[in-house]
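turn this into a structure:
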Amino acid sequence: MAILATDIEEMIREAFPSAQISVQGDDGAHFSAEVIDESFRGKNRVQQQRAVYAALKGKMDGSAGEVHALALTTRAPD
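This is a model prediction of the structure:
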C-alpha cells in the first residue's frame, strides 16, 4: 500500500508537535520534507535528520520500507 505525504507529516508531527513541517510527493514512495523545529538548535545536520528518520518508525527501513526516498531539510527556526 502506498504511503501519502500526509501520513509522513502526521508521523513527524507526533515527534515534533511544534514544528513547521512541509512534505511533498505524490507517487507513494519518493518524498521531500522540510522540518523546522526549536529542538534542532545546537544539533548538527546528521543529528537533526536522524531524529526525523526515527519519527518515521521504520517506514524507510531497507527494501521493505514503504518510503523509498526522502529528501530532507532540517533546521532550527531563525
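
please make it C-alpha for all contacts and neighbour counts, starting now.
Fine.

strands along this protein, start to end?
For the chain, the strands defined by DSSP state E cover 20-24, 30-36, 69-75.

show me the helices in this protein, by range?
For the chain, helices defined by DSSP state H occupy the ranges 5-15, 45-55.

which helices and strands sit right next to the last one?
Using 3 or more CA pairs under 8 Å, 6 or more residues apart in numbering; DSSP states H and E as the contact criterion, the neighbours of helix 45-55 among helices and strands are helix 5-15, strand 69-75.

any buried residues in the shortest one, and which?
This means strand 69-75. Residues of strand 69-75 classed as buried: 70, 74-75 (neighbour count, 16 or more other CA atoms under 10 Å).

run this one through as well so I can compare:
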Amino acid sequence: METVQLIDKILKEKLSAQHVGIIDDSDKHRGHKAAGGGGHFTVTVVSECFRNVNIIDKCRLVYSALDEQINGQPKLIHALQIKTFTPDEWQSSTANTTR
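Alright, predicted model coming up:
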C-alpha cells in the first residue's frame, strides 16, 4: 500500500475522520540531508473528535495515530504539516473559499 493511502486509511480508522486530504510534499525536499528516510506530507483531517480540543492536543491526536509510520522502521513519514477541523469548522472554511 502506498504511504498516502496508508495515512488516509489510518486517520479515517483511528480518528473517525469524515475527510482526509493528503499532499505528498516529498519532491520539494529531495536531497534534504536530515530526512533520513520517510516522506514529507501535509494532512488535512476533519473529525468530530476535534470538537472542544485545543490545537496542540489535536496535533497530538494525529501524531499518535501515525506514530508507527513516523517512528517505526521503515520510517514512512519524516515531516508532517497538520491542519485539523471539526465538521462545522470545515463547512465554514470551505463555504468561505467557494465563490
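
as TSV, the strands of the first structure with distance to residue 44 of the first structure would be great.
Formatted as TSV, the strands of the first structure follow (distance: least, CA to CA, whole Å):
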stretch	distance to residue 44 of the first structure
strand 20-24	18
strand 30-36	13
strand 69-75	9
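
picking that back up, so which of the helices and strands packed on helix 45-55 of the first structure comes closest to residue 46 of the first structure?
strand 69-75 (9.4 Å; CA to CA).

what packs against that closest one?
On a contact count with 3+ CA pairs under 8 Å, 6+ apart, strand 69-75 of the first structure meets strand 30-36, helix 45-55.

which residues in the second structure does the last one align to?
So that's helix 45-55 of the first structure. Per the alignment by TM-score structural alignment, helix 45-55 of the first structure matches residues 55-65 in the second structure.

just give me the mean distance for that stretch relative to the first structure.
Compared with the first structure after the fit, stretch 55-65 of the second structure shows a mean deviation of 0.8 Å (mean CA distance after the TM-score superposition for the first structure).

for the spatially most central residue of the first structure, what are its contacts?
Centrality entry for the first structure: nearest residue to the mean C-alpha point is residue 52, 4.8 Å, by CA atoms, centre = their mean. Going by CA atoms under 8 Å, 6 or more residues apart in numbering, residue 52 of the first structure touches 12, 15.

can you give me the end-to-end span of stretch 18-32 of the first structure?
Start and end residues of stretch 18-32 of the first structure are separated by 19 Å (CA to CA, to the nearest Å).

and that stretch, how far out from the chain middle?
Relative to the chain's own centre, stretch 18-32 of the first structure is displaced by 7 Å; criterion: CA atoms, centre = their mean, to the nearest Å.
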